[in-house]
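[1] This is a predicted model, with the sequence first.
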Amino acid sequence: MLFARSAHAALCGVLFLFAAAVQAQTAKLPNVTILATGGTIAGTGATSTTTVGYTAATVGVQSLIAAVPEITKVANVTGEQVFQIASENISDAQWLQLAKRVNLLLAQSSVDGIVITHGTDTLEETAYFLNLVVKSRKPVVVVGSMRPSTALSADGPINLYNAVRLAGTPEAAGRGVLVAMNDQIHAARDVTKANTTTADTFRTTELGMIGYIQGGKPFFYRDVTRNHTVDTEFDLAKLDTLPQVDVAYAYANVGDVAVNALVAAGAKGLVHAGVGNGSLPAKTKPALVAARAKGVIVVRASRVGQGIVARNGEANDDQLDFVVADTLSPQKARILLMLALTKTTSTKEIQRMFYTY
């Protein structure tokens, strides 16, 4: 009887030490919150070979986490389903909802980083919006996938694992919002979706990605130099809506129909996605000039995808009172213009913002 009691006591002691060790190890792990919004990473297909024609946004956040049990070894993970949509349907209201939730969570000392799962169609836009409005230096990582969760070689699980590792890494702090896809780390301002279907679709073609993730460890090779997150002037605390800003696309023989229609529909700002260096076609320019005369802010961008749109290059921007997009794509120029219009209608101030962010 004495031996049995001693053995029992010894076993209890071992179990206590083991539980204490597990608790200590858990306490050392970073606390990462996953905010799920839908997209292909949460999609399902009819068969394991269905990689197009699948249904996006069907898998919930807890199922996403359960599919990658390895992440529990590298972070204390919690999940929230913010909304469940295909990303082509995301709205300004949902951007505001998501951003406010991110800021609320990051203000808590118990949260070390955020991962946002997102559809790839507008992932770069959501990432850049957050890059301008998140008020924390803690890591925020946006992640998606190009293959649904049911597909052979689905890229969602490894992308999610890498994103959690990145969000829990102190070295990722202060770099702005990051995009983690295909073992690469990109800055939100410069990354774009460059291929319709392949897993390597997210690229920062000219300026280059900022790092790799190898073996679950992030490696950084360049810094983000444009202001972001805590160093921006944009505050969402009192915002419930965003000004209407639209994009008018240029092409050979384009006229003024799109510009006139967008102004008539109530646009407060217009981004002209011009050809080349943001050139203004002869049939479109009068409509843009008329729009500016009505108080609409006009930004000259380029559909090319790379390079600086030169101020007073292909148009006399000083005389026309236009703004140039610098290196921002038309879709990202739209985001910055929306936020700029919550602060000012001065084209000089808005131009400063385009050269700052």
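    Sure, I can see it.

[2] C-alpha only now, for contacts and for neighbours.
    Fine.

[3] quick one, helices of the stretch 151-300 of the chain?
    156-167, 257-264, 285-293 (DSSP state H, counting those that start in this stretch).

[4] which residue is nearest the centroid of this structure?
    residue 127 (1.5 Å; Cα atoms, centre = their mean).

[5] Which of the helices or strands spans it?
    Using DSSP states H and E, residue 127 falls within helix 123-133.

[6] Ok, residue 14 next?
    In the assignment (DSSP H and E), residue 14 maps to helix 2-28.

[7] ok, now residue 102?
    Secondary structure from DSSP H and E places residue 102 in helix 92-106.

[8] any residues touching the following helix or strand past that helix, and which ones?
    Downstream of helix 92-106, the first helix or strand assigned by DSSP H and E is strand 113-117. Contacts to strand 113-117, defined as Cα atoms under 8 Å, 6 or more residues apart in numbering, come from residues 30-39, 41, 102, 106, 138-144, 160, 163-164, 167-168.

[9] next, the one to line up against it:
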Amino acid sequence: MNRKVLVTLAVLVVFLCSMQVAFAAEPSNNHLPNVKILATGGTIAGSGATSTTTVGYTAAVVPVDALINNVPELKKVANVSGEQIAQIASENMTNKVWLKLAKRINELLASDDVDGIVVTHGTDTIEETAYFLNLVVKSEKPVVIVGAMRPPTAMSADGPMNLYNAVVIAGTKEARNKGVLVCLNDAINGAREVTKTNTSLLDTFRAPELGYLGYMQGGKAYFYRESTRKHTTQSEFDITGLTDLPRVDIVYGYANNSRDGLDAFVAHGAKGIVHAGVGDGSLFTEVKQGLIDARKQGVLIVRSSRVGNGILARNGEANDDELDFVASDTLNPQKSRILLMLALTKTHDTKEIQRMFWEY
């Protein structure tokens, strides 16, 4: 073998070795969890006229790929990819979008290639979407709902960190089998108890009295408790063949009330009514008679409370056994509506529906 060939081979060996070192130096993402981000719009995808615009901005304009690209740190904690399910402000959330979202989540989580799901969402109805998913997702893998109180264009926008934290949680094994989670402002809440408690502050999402499930700190999730109520894989609700949900409306209780709104809901086809009563679910006399009349027409009645905390006592402020009403337990009116809609896809037996309210 002549000298020229030997030199060529030597150069080739050095080149191949250098390439091997270069490839070895590149960080591998094979060990990172695979997290899918499903976007529905909201403030986290909003845009304001100036950096100080925190009210009066336009929600749901930034697409999911831009949300991901705006937080490059996501690539260090997960293999992320996005999908746009809807692009709406969350006050415009509908049953059909819920069903579309839930079915897509179940489809994705059935794959070994997906370790967790993050849903970006507007904050106005985030607690309702979270509880709906808590009842219909059929996987122990983490599902984390996230939003923002300030649009991405605002000074000190909270969305990027909220999204980063949500992806971390969705990729951690500690978040498995805890039901659907909501994470904003470094606080981890459970879907059943979380509610929006302030119109504009960053720490608006809380679980009054029952408390957070955990916290985010230093890029790590710390859990301290979990819900004892049935959820996800333990749930009996199946949305596979559903294209819509039964109509359920909420009637609000107040002094000098009228049954007019209640009667209108019934006349327009409500299959169920949740009464957001005063105190322990008390009923104004005229409205009580309206609810009795509605029940005689086959409409399911759930007594809840506008108070927002505490157990609603069955046979307390109304004789539920005699009236054939259902008590909401600790569920607020908006979450009682969700559980009643799903219950009505299975049964119209009030005893069975009351069981569901005790268990979920």
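    Thanks, I have the structure now. Note that this is a predicted model, so its numbers are computed, not measured.

[10] Could you get me the TM-score between them?
    Superposed pair, TM-score by TM-score structural alignment, normalised by the length of structure 1: 0.97. Supporting alignment: 356 aligned residues with a Cα RMSD of 1.3 Å.

[11] The helix holding residue 127 of structure 1 aligns to what range in structure 2?
    Using TM-score structural alignment, helix 123-133 of structure 1 lines up with residues 126-136 of structure 2.

[12] Return the list of helices and strands in contact with the helix holding residue 127 of structure 1.
    Under the contact definition 3 or more Cα pairs under 8 Å, 6 or more residues apart in numbering; DSSP states H and E, helix 123-133 of structure 1 sits against helix 92-106, strand 140-143, helix 330-340.

[13] Give me the buried positions along the longest one.
    Pointing back at helix 92-106 of structure 1 there. Going by neighbour count (16 or more other Cα atoms under 10 Å), the buried part of helix 92-106 of structure 1 is 92, 95, 96, 98, 99, 100, 102, 103, 105, 106.

[14] Show me what it is packed against.
    Applying 3+ Cα pairs under 8 Å, 6+ apart, one finds that helix 92-106 of structure 1 makes contact with strand 113-117, helix 123-133.

[15] doesn't residue 147 make contact with residue 123 of structure 2?
    Yes: with contact defined as Cα atoms under 8 Å, residue 123 of structure 2 reaches residue 147; the gap is 5.8 Å.

[16] and among the helices and strands packed on helix 92-106 of structure 1, the most buried is which?
    Across those, averaging neighbours per residue (mean count of other Cα atoms under 10 Å) puts strand 113-117 on top, at a mean of 29.

[17] What number of residues are in the vicinity of the closest residue to residue 48 of structure 2 other than its chain neighbours?
    Spatial nearest neighbour of residue 48 of structure 2, chain neighbours left out: residue 57 (4.4 Å); criterion: Cα to Cα, 6 or more residues apart in numbering. The tally of other residues near residue 57 of structure 2 (other Cα atoms under 10 Å) stands at 17.

[18] Kindly state which residue of structure 2 is aligned to residue 256 of structure 1.
    Match for residue 256 of structure 1 (TM-score structural alignment): residue 259.

[19] Same check on residue 95 of structure 1?
    Taking TM-score structural alignment, the alignment pairs residue 95 of structure 1 with residue 98 from structure 2.

[20] how close does residue 24 of structure 1 get to residue 17 of structure 1?
    Here the criterion is Cα to Cα, to the nearest Å. By it, residue 24 of structure 1 lies 10 Å from residue 17 of structure 1.

[21] ugh, wrong one, I meant residue 27 of structure 1
    Taken as Cα to Cα, the span from residue 27 of structure 1 to residue 17 of structure 1 is 15 Å.

[22] isn't residue 54 of structure 2 right up against residue 48?
    Yes: Residue 54 of structure 2 sits in contact with residue 48 when judged by Cα under 8 Å, with a separation of 7.2 Å.
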